[in-house]
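[1] I would like to see how this sequence folds:
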Amino acid sequence: MANNIEVKDLLEAGVHFGHLTRKWNPNMAPYIYMERNGIHVINLYKTVAKLEEANEALKKIAASGRKILFVATKKQAKDIVAEKAGNANMPYITERWPGGMLTNFVTIRKAVKKMASIDRMKKDGTFNTLSKKERLQVERLRAKLEKNLGSISEMTRLPAALFIVDTMREHIAVKEALKLNIPIFAMVDTNSDPRPIDYLIPSNDDASKSIDAILSHVSNAIIEGLAERKSEKTEKEEPKAAAPKKAAKPDDLTKIEGIGPKIAEVFNEQGIMTFADLASKTEDDLKEILVEAGSTFASNNPASWAKQAKMAAEGKWAELKEWQETVKGGVE
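    This next block holds a predicted model:
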């Protein structure tokens, strides 16, 4: 993965451009290379190192089957995030951050379910029974929900991590994630505070080229993790499918009063190998097998054999022995 990230590519995308020196956050000092024409320049070697670290962690999360929520509501990042997160099959927020998105997730899920409920109304014809005014109101509600929450409709539980573009703009998302101890991955510019971020990527979070360059690497890492998960799942399933089913160990059916070695052999040939198999048969089933086996066996009375087999299958040997001593020849 490290070989795919080149300092030259990040340089060409303008990832190194920070904010005006007067707007800087002193906590970003370790990631600043120099100051030029009143603008801070980000150290791209540190950006590469932090990007590799973040990608490795994101890859593991994706491989575990959990979701990473992308957050970017600024104009120049919206389309890029929607595309990259969509490619990686991850949820994203590109419109206004809904307050309580994480801390009040149950309510957000209700809104998503409302959207699904409206879709069901359209399918089953209930929607057509509404008045024109009601239909218009429902349509508007559906469009509003789709715009704000459509991209997270598949997110049925809290995400395992957040990836944020511009932590200053998305400060509410940062606060909610911190409150719930959800790891935060973020593109952090020179004017932002890196301290609340678990995996920061020092980079220009204003230029669309810079955002695209960073998110391309991030989404590729997630897709890689998903591919690993899929291949591991396939490998686990294949041996299970190929493994032959172990045959059940035959029970000694002669322990049932009235069944001798010959009758036990007849039953074994018919697939009745265990006490449980025998207990599952009705008197008529057993009688039919005996009749088909020949006149020698047809005279036997299997009325109580299933009952005895049930006791044997359940391990009630004392009860079975007492029953056999009371009833002669296995006939009640």
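
[2] Every contact and neighbour count from this point should use C-alpha atoms.
    Fine.

[3] Output the contacting helices and strands for the lengthiest helix in the chain.
    Longest helix of the chain, by residue count under DSSP state H: helix 208-242. Applying 3 or more C-alpha pairs under 8 Å, 6 or more residues apart in numbering; DSSP states H and E, one finds that helix 208-242 contacts helix 7-12, helix 44-63, helix 75-87.

[4] Would you do the same for the sequence below? I want to compare the two.
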Amino acid sequence: MANKIDVKELLEAGVHFGHMTRKWDPNMAPYIYMERNGIHIINLYKTAAKIEEANEALKKIAASGRKILFVATKKQAKDIVAEKAAACNMPYITERWPGGMLTNFITIRKAIKKMASIDRMKKDGTFMTLSKKERLQVDRLRAKLDKNLGSIADMSRIPAALFVVDIKAEHIAVKEAKKLNIPVFAMVDTNSDPRLVEYVIPANDDASKSIDKILSLVTTSITEGLSERKSDKEETATEAPVAEAEETSSEA
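    This next block holds a predicted model:
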């Protein structure tokens, strides 16, 4: 089971602060506790329950060896997402979402291969045989590809799930995932429609402290899933020679 979420910690991180009441999405009503000074307050007990539910599912995905793609291009979330996703070895997009990132993944893979090809050129010396102008063009292309796709360079296939901060800001990513039936886990504020995602975490998606808190909780579960996978692999590797030895012994 996932770890119990401390509601007090969520409160201290400001996770409960929603948007102004006039900007709300009525579909968020089940997750709203009250209104205070024209701002909707999110019910943190419901948030805690939803985090636990999401964490259980994320842990299973990580334990199965599949990838979870983190998406957050808004200023206050970018650095947090990059740090937390990288720490649990998951791909992330923090620059502009490349159109067709999921629905046209073959093209994205070609761009990633191009990046690897440039790196090989630099290693084997081919790069230095180019003219100064050509080297400059290749360097610019490599920098551009790295900025947009560097964080997904190791993603060889479509991710098993998306984790999104602010589904309004990342509506294209959510739409592409929906087309391919990829489950979306997301921090959903009071101005968004929770029906667009499979795993809703009602939370303040604007404050960096709130984003950091939620990301810390979900990536901890992902890390646990990865640790379980590693332990299972080691166990299997240890059991194999023992089973082989027993088989040889019985044959003798």
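
[5] what's the TM-score for these two chains?
    TM-score for the superposed pair, counting by TM-score structural alignment, normalised by the length of the second structure: 0.97. Supporting figures: 250 aligned residues with a C-alpha RMSD of 1.4 Å.

[6] quick one, which of the helices and strands packed on helix 208-242 of the first structure is nearest to Ala186 of the first structure?
    Ala186 of the first structure sits nearest to helix 44-63 of all those, at 9.0 Å, using C-alpha to C-alpha.

[7] mean deviation of the helix or strand following that closest one from the second structure?
    Helices and strands here follow DSSP states H and E; after helix 44-63 of the first structure, the next one along the chain is strand 68-71. Superposed on the second structure, strand 68-71 of the first structure shows a mean distance to its aligned partners of 0.1 Å (mean C-alpha distance after the TM-score superposition for the first structure).

[8] And the contacts of strand 68-71 of the first structure?
    With contact meaning C-alpha atoms under 8 Å, 6 or more residues apart in numbering, strand 68-71 of the first structure is reached by 61-62, 81, 85, 90-94, 159-165, 170.

[9] Please apply the same query to stretch 131-143 of the first structure.
    Stretch 131-143 of the first structure has contacts (C-alpha under 8 Å, 6+ apart) with 115, 118, 127-128.

[10] on that earlier part again, next, format the helices and strands packed on helix 208-242 of the first structure as TSV and append distance to Gly225 of the first structure and mean neighbour count.
    Formatted as TSV, those follow (distance: least, C-alpha to C-alpha, whole Å; neighbours: other C-alpha atoms under 10 Å):
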stretch	distance to Gly225 of the first structure	mean neighbour count
helix 7-12	23	14
helix 44-63	4	20
helix 75-87	13	19
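
[11] between the ones you listed, which gets nearest to Lys230 of the first structure?
    Set against Lys230 of the first structure and scored by C-alpha to C-alpha, those come closest in helix 44-63, at 8.3 Å.

[12] Name the residues that touch that closest one?
    Helix 44-63 of the first structure is contacted by residues 1-2, 5-7, 10-11, 15-16, 31, 67-68, 160, 185, 199-203, 214, 217-218, 221-229 when judged by C-alpha under 8 Å, 6+ apart.

[13] What of stretch 144-155 of the first structure?
    67, 91-96, 98, 111-112, 115.

[14] Just the ones of these in helices?
    Per DSSP H, the contacts of stretch 144-155 of the first structure map to helices at 111-112, 115.

[15] Just name the closest of these to Ala306 of the first structure, please.
    Taking C-alpha to C-alpha as the measure, Val112 is the one of those closest to Ala306 of the first structure, at 54.3 Å.

[16] Could you check which residue of the first structure pairs with Ala207 of the second structure?
    Matched by TM-score structural alignment, Ala207 of the second structure corresponds to Ala207 in the first structure.

[17] Tell me which of the helices and strands packed on helix 208-242 of the first structure sits nearest to Ala312 of the first structure.
    Closest approach to Ala312 of the first structure among those (C-alpha to C-alpha): helix 44-63, 48.0 Å.

[18] Now Leu102 of the second structure: closest residue in space that isn't a chain neighbour?
    Once flanking residues are discounted, Leu102 of the second structure sits nearest to Glu176: 6.2 Å by C-alpha to C-alpha, 6 or more residues apart in numbering.

[19] number of nearby residues for that neighbour?
    Close neighbours of Glu176 of the second structure, defined as other C-alpha atoms under 10 Å, add up to 17.

[20] who are the neighbours in contact with it?
    Residues counted as contacts of Glu176 of the second structure (C-alpha under 8 Å, 6+ apart) are 100, 102-103.

[21] now the residue lying closest to Ile118 of the first structure once chain neighbours are set aside: how far from Thr107 of the first structure?
    Nearest non-adjacent residue to Ile118 of the first structure, counting by C-alpha to C-alpha, 6+ apart: Arg142, 7.1 Å away. According to C-alpha to C-alpha, to the nearest Å, Arg142 of the first structure and Thr107 of the first structure sit 16 Å apart.

[22] These two - which one has more neighbours?
    Each of Arg142 of the first structure and Thr107 has its neighbours counted (other C-alpha under 10 Å); Arg142 has more, 20 against 13.

[23] Map the more buried one onto the second structure.
    In the second structure, the residue equivalent to Arg142 of the first structure is Arg142, according to TM-score structural alignment.

[24] Also Lys246 of the first structure?
    In the second structure, the residue matched to Lys246 of the first structure (TM-score structural alignment) is Thr248.
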